[in-house]
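J.: Below is the sequence, then the predicted model.
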Amino acid sequence: MSRPSAPPPGYDDRNPLYPPPAGGYPAAYPGGYPGGYPQPQPQPPPYSGDVYGGGGVSGEDATFSAADWDDRKVRHIFIRKVYTIISLQLLITVAIIAVFTFVEPVSSFVRRNVAVYYVSYAVFFVTYLVLACCEGPRRRFPWNLILLTIFTLAMGFMTGTIASMYSTKAVIICMIITAIVAIVVTVFCFQTKVDFTSCTGLFCVLGIVVMVTGIITAIVLAFKYVYWLHMLYAGIGAIAFTLFLAYDTQLLLGNRKHTMSPEEYVYGALKIYTDIVYIFTFLLQIVGSRD
């Protein structure tokens, strides 16, 4: 049987079983349709206002606003987690420095056995490379926290060894200055509109300058101590790591050109903690040399 090529006359897509009557459907009845069915009421237009009666926001904008709110909430949790870890790291480091500085037998042992410094530096360097360069270990729990703990202990021993070479007065003064610098830089980064993350190339050059200056200083001081060169290197290092602290802090905020992923809380703590400790060690070289 062949199929018709066109629908029969009077065919209506809305109800193919009942074609519309001649002359079309009647107008709506005032009291509703026959049979007691109520007359359909007009539906209100899609909502486009604010919940509290504010300015109109389209549905797409409302979706993006909710997404932005979720992003901010995740970022705030991320920041709190990072600074909690940093606080624990600094407490451990300060405790190790206090033991190495105020306990005379420990201080004397460290000064006589410089190998403690080199061993702690080797452990610090290896764990830093693993956490900084390998995404898997630093994101996988609990290995990321285990590696970060080893890194913190190694850097604490290394810093404590350095602090044992200086007077107690110089160590306390440098701790206070470092705390003030860290707080001021953090507050400044949270308030300023200056975007340090947009100057990535400049910070790369600054890091190269610090590294080259450090190599030259180490070679020269190995043969002859030059006071002004040592102070120049310490001053450049203190300024450079203060700027690095500002850069790394803004990476955490998430409202700049470059940001840090909320999954990288271990890496964020690693960076800021290292910046603060290096600021302390460079200030110790400057202040301690005057004792």
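T.: Yes, it's here.
J.: CA only for contacts and neighbour counts going forward, please
T.: OK.
J.: ok, now which ones touch residue 151?
T.: Residues in contact with residue 151 (C-alpha atoms under 8 Å, 6 or more residues apart in numbering) are 123-124, 127-128.
J.: Please identify the helix or strand for the spatially closest residue to residue 229 that is not a sequence neighbour.
T.: For residue 229, ignoring the flanking residues on the chain, the nearest one in space by C-alpha to C-alpha, 6 or more residues apart in numbering is residue 217 at 6.7 Å. For residue 217, the host element (DSSP states H and E) is helix 200-223.
J.: in the next helix-or-strand element following that helix, what's buried?
T.: Using DSSP H and E, the helix or strand that follows helix 200-223 in sequence is helix 227-253. Of all the residues in helix 227-253, those buried under the rule 16 or more other C-alpha atoms under 10 Å are 229-231, 233-238, 240-253.
J.: For helix 227-253, enumerate the helices and strands it packs against.
T.: For helix 227-253, the packing partners by 3 or more C-alpha pairs under 8 Å, 6 or more residues apart in numbering; DSSP states H and E come out as helix 59-102, helix 168-191, helix 200-223, helix 265-288.
J.: Not counting its neighbours along the chain, what's nearest the most centrally placed residue in the chain?
T.: Closest to where the C-alpha atoms of the chain average out (C-alpha atoms, centre = their mean) is residue 252, at 2.5 Å. Closest residue to residue 252 apart from its sequence neighbours, by C-alpha to C-alpha, 6+ apart: residue 260 at 5.6 Å.
J.: Alongside the first one, take a look at this:
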Amino acid sequence: VLSVQLSLANKADESSNGEAFVAPVPPTYEEAISGASAPCYNDIEMLTEFTWDDVNIRRVFIRKVYSILMIQLLVTFAIVALFTFCDPVKDYIQNNPGWYWASYAVFFVTYLTLSCCSVPRRRFPWNLILLAVFTLSLSYMTGMLSSFYNTKSVVMCLGITVAVCLVVTIFSFQTKFDVTSCHGVLFIFCMVMFISGVVLAIVLPFRYVPWLDATYAVLGAILFTMFLAFDTQLLMGNKKYAMSPEEYVFATLNIYLDIVYIFSFFLQIFGAKRD
């Protein structure tokens, strides 16, 4: 303060001697910070470091999801093979449909719990226990459905499902097209499928229409193929929308459900019923 007062006094003396007082020009931002010490990390280093960490987290997340998914698919494949190739088991489940409806109830409850409740979905080990119960119930339903079809048809539909899922996964990882931005189209498609399903539930019990059933199955296969691409890109995390790395159970649940539904619709399209 004293130095400022002395400076003003000197300026006043100079002005009293006949010289005009001119206010000092404030320094520019670059001049003001020119003497400041440099930060520990510049923006590029921080960005590189954080990007590197995010990529590692995303890779661990993807690896965890596909590891759990492989276990789910192996369990489902084993149950489908058992119900298809083992005649005593096949006869038992076909003669006792109550187990199917019980597994459907378990499937519905566990699916709602994992989809709507974030606490059990994220809390270990309850999230994996619920996911295991969900996998077993849906595998039983898929196995019972497969038992009514010819063995060669089941094997062929399994092969088609594997090929389609592999192509869609590679496409989702390689393409620049953002499927996650098309959620409105998927919602409209779901509404069309819902209304079509209600119409089929009313019409088919009175009279079976093969082409109507086949058309519905084709639309369902297309819809869940699109959902598989959508969920795969959510898993990648480099598009408009991304899945949180904490939601590995929910991501696994969605992709597994897409694959099972694709197989079921292919079985409905290409499968030949047993005599």
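T.: In hand now; what should we look at? All values reported here derive from a predicted model rather than from experimental measurement.
J.: Quick TM-score on the pair, please.
T.: Scored against TM-score structural alignment, normalised by the length of the second structure, the superposed chains reach a TM-score of 0.84; 244 aligned residues with a C-alpha RMSD of 2.1 Å.
J.: follow-up on the earlier one: among the helices and strands packed on helix 227-253 of the first structure, which comes closest to residue 153 of the first structure?
T.: In terms of C-alpha to C-alpha, the element of these nearest to residue 153 of the first structure is helix 59-102, at 7.4 Å.
J.: what angle separates the helix or strand following the closest one from helix 59-102?
T.: Heading C-terminal from helix 59-102 of the first structure, the first helix or strand you meet, by DSSP H and E, is helix 104-112. Angle of helix 104-112 of the first structure versus helix 59-102, following axes from the mean of the first three to the mean of the last three C-alpha atoms, to 10 degrees, is 100 degrees.
J.: In the second structure, what range does helix 104-112 of the first structure match?
T.: Alignment of helix 104-112 of the first structure against the second structure: residues 87-95, by TM-score structural alignment.
J.: List the superposition-based mean deviation of the matching stretch with respect to the first structure.
T.: Its aligned residues in the first structure lie a mean 1.0 Å from stretch 87-95 of the second structure after superposition (mean C-alpha distance after the TM-score superposition for the first structure).
J.: Please apply the same query to stretch 192-199 of the second structure.
T.: Looks like 1.7 Å for stretch 192-199 of the second structure (mean C-alpha distance after the TM-score superposition for the first structure).
J.: how far is that stretch from where the chain is centred?
T.: Distance of stretch 192-199 of the second structure from the chain centroid (C-alpha atoms, centre = their mean, to the nearest Å) equals 24 Å.
J.: What span of the first structure is that stretch aligned with?
T.: Counting by TM-score structural alignment, stretch 192-199 of the second structure corresponds to residues 209-216.
J.: Repeat that for stretch 226-236 of the second structure.
T.: The aligned range for stretch 226-236 of the second structure in the first structure is 243-253, by TM-score structural alignment.
J.: Same question for stretch 153-168 of the second structure.
T.: Under the criterion TM-score structural alignment, stretch 153-168 of the second structure matches residues 170-185.
J.: which residues touch the matching stretch?
T.: 163, 242, 245-246, 276, 279-280, 283-284, 287-288, 291.
J.: repeat that with 7 Å
T.: 163, 246, 276, 279-280, 283-284, 287-288 (C-alpha atoms under 7 Å, 6 or more residues apart in numbering).
J.: PyMOL command to pick out the buried ones of the residues you listed?
T.: Of the contacts of stretch 170-185 of the first structure, the buried ones can be selected in PyMOL as follows, counting by 16+ other C-alpha under 10 Å:
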select buried, resi 163+246+276+279+280+283+284+287+288
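J.: I appreciate the help and will end here.
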